[in-house]
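Asks: predicted coordinates and the sequence they were generated for:
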Amino acid sequence: MNAQDVIRQTAGTSMMVVNAYLSDLDDSELCSRPGPGCNPIAWQLGHLISSECRLLDSICPGSAATLPDGFDEQHSKDNANKDQPGDFCSKQEYLDLFTRVHAASMAALEQLSEADLDAPAPEHMREMFPTVGAMFVLIATHPMMHVGQWVPARRALGKPVVI
């Protein structure tokens, strides 16, 4: 197993957990907040999608999927206080976008050599993620930083344990 295999496996695990936790939620339930002051699940999904595109373009310019007009603004920090179904996309739209964004990231990864993964990350990210490979690890694990927040929302909605 090489570095690309490990990153690909990690990203696949993250997406499996995302899909499991979203599997039985409807569009209105995506507006649930895990707790006071937490961002709604729908906003977090948009943040994950937008972030992955920005991160990928910072290390592989032009490789990220194109998002719908206004998507980044819809999921900006200024809109994290919104929590009505009309404020966000449908679950299917998020799933479709996330699939496309993830596929673009994995396609970009396939084009890189092991040596490419050792190249320095963008300057503003180097303190925490020093290399292109470390940036791909961030892309692969960022969803896991958020899905744990969805469990309290799932419990409050009376949803079963899925993992």
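Replies: Cool, the structure landed. Residues are numbered from 1 along each chain as shown.
Asks: make it CA atoms for all contacts and neighbour counts henceforth
Replies: OK.
Asks: from Glu114, how far off is the residue positioned nearest the centre of the chain?
Replies: By C-alpha atoms, centre = their mean, the chain has its centre lying nearest to Leu48, at 3.0 Å. Look at Leu48 and Glu114: by C-alpha to C-alpha, to the nearest Å, they are 26 Å apart.
Asks: and His47, by the same measure?
Replies: Taking C-alpha to C-alpha, one finds His47 at 29 Å from Glu114.
Asks: who has more neighbours out of the two?
Replies: His47 (22 against 11; other C-alpha atoms under 10 Å).
Asks: Three-state assignment for the more buried one, please.
Replies: At His47 the chain is in helix, as set by DSSP: H, G, I helix; E, B strand; the rest coil.
Asks: grab the nearest non-local neighbour of it.
Replies: His75 (5.8 Å; C-alpha to C-alpha, 6 or more residues apart in numbering).
Asks: okay, one more to line up with it:
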Amino acid sequence: MDVQDLLLDGFGRVPPAVHAVLDGCDEQVLTARPAPGANTIAWLLWHLARVQDDHVSEVAGTEQAWTADGWARRFALPLADDETGYGFSPEQVGLVRASAQLLGGYVDAVHERTARYLRTLTGADLDRVVDDSYDPPVTLGVRLVSVLDDDLEHVGQAAYLAGLLRRR
């Protein structure tokens, strides 16, 4: 297995997991909180896609799907276009409201762009430093694994939350 196959397999696990969470979720479930101030399914899924879109487009040198493909306009959230959800307050989390169809569509669009970029990589590319503000500097390989890890953590959180909410 080469680096492309490995990364494509890893990132390819995210959209099916997202769609499994979204299956049967209405906006009430997507925006419910199990406790005051907790994250919602809508925010978790939007955030994982926004971070992937932001981080992968940055290393790929492309515009984000969020703006280039009109997703920001379709979501029509009362947030700046460059927001990814990082560091959001509970009030800001509550601003993220969207249908399952819209969330799933955005996740799929981001995945398509990510997969297109991953197909261009070689193993040597992963050693390229993409952020030297850290010690040690962050390489492309570390950045991609970090994004994938974040995606899988958040989709797991969303799946757990959906399970709780569906039992209520």
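Replies: That came through fine. Predicted model only: the values in this text are computed from it and were never measured.
Asks: superposed, how do the two chains score by TM?
Replies: With the length set by TM-score structural alignment, normalised by the length of the first structure, the two chains reach a TM-score of 0.79; 155 aligned residues with a C-alpha RMSD of 2.6 Å.
Asks: about what we covered before: who's in contact with the residue nearest to the centre of the first structure?
Replies: Leu48 of the first structure is in contact with 142-143, counting by C-alpha atoms under 8 Å, 6 or more residues apart in numbering.
Asks: can you give me the neighbour number for the residue nearest to His47 of the first structure?
Replies: For His75 of the first structure, using other C-alpha under 10 Å, the count is 22.
Asks: again, but for Glu127 of the first structure
Replies: Residues lying near Glu127 of the first structure (other C-alpha under 10 Å) number 10.
Asks: most distant residue from the centre of the first structure?
Replies: For the first structure, the largest distance from the centre (C-alpha atoms, centre = their mean) belongs to Ala115, which lies 25.7 Å off.
Asks: any idea how far that residue lies from His124 of the first structure?
Replies: 21 Å.
Asks: same question, Leu95 of the first structure
Replies: With C-alpha to C-alpha as the criterion, Leu95 of the first structure and His124 of the first structure are 29 Å apart.
Asks: tell me the SS of the corresponding residue of the second structure for the residue farthest from the centre of the first structure?
Replies: Here Ala115 of the first structure is matched to Ala124 in the second structure, going by TM-score structural alignment. Following three-state DSSP, the label given to Ala124 of the second structure is helix.
Asks: longest single helix anywhere in the first structure?
Replies: helix 132-156 (DSSP state H).
Asks: and it, what's buried?
Replies: 132-144, 146-147, 149-154 (16 or more other C-alpha atoms under 10 Å).
Asks: how far does that helix sit from the chain's center?
Replies: 7 Å (C-alpha atoms, centre = their mean, to the nearest Å).
Asks: what packs against it?
Replies: Packing contacts for helix 132-156 of the first structure, counted by 3 or more C-alpha pairs under 8 Å, 6 or more residues apart in numbering; DSSP states H and E, involve helix 3-22, helix 41-59, helix 114-117.
Asks: one more time with 6 Å, if that's ok
Replies: Contact analysis of helix 132-156 of the first structure by 3 or more C-alpha pairs under 6 Å, 6 or more residues apart in numbering; DSSP states H and E lists helix 3-22 as its packing neighbours.
Asks: what's the angle from the helix it packs on to helix 132-156?
Replies: Calculated by axes from the mean of the first three to the mean of the last three C-alpha atoms, to 10 degrees, helix 3-22 of the first structure forms an angle of 10 degrees with helix 132-156.
Asks: helix 3-22 of the first structure vs the second structure, mean deviation?
Replies: When the second structure is overlaid, helix 3-22 of the first structure sits 1.6 Å from its aligned residues on average, using mean C-alpha distance after the TM-score superposition for the first structure.
Asks: which part of the second structure lines up with that helix?
Replies: Using TM-score structural alignment, the partner range for helix 3-22 of the first structure is residues 3-22.
Asks: Trp66 of the second structure touches Ala72, doesn't it?
Replies: Yes: the criterion here is C-alpha atoms under 6 Å, and Trp66 of the second structure meets it with Ala72 at 5.2 Å.
Asks: so for those two, which residue has more residues nearby?
Replies: In this view Trp66 of the second structure and Ala72 are compared by other C-alpha under 10 Å, and Trp66 has more residues nearby, 21 against 18.
Asks: list the contacts for the more buried one?
Replies: Ala72 (C-alpha atoms under 6 Å, 6 or more residues apart in numbering).
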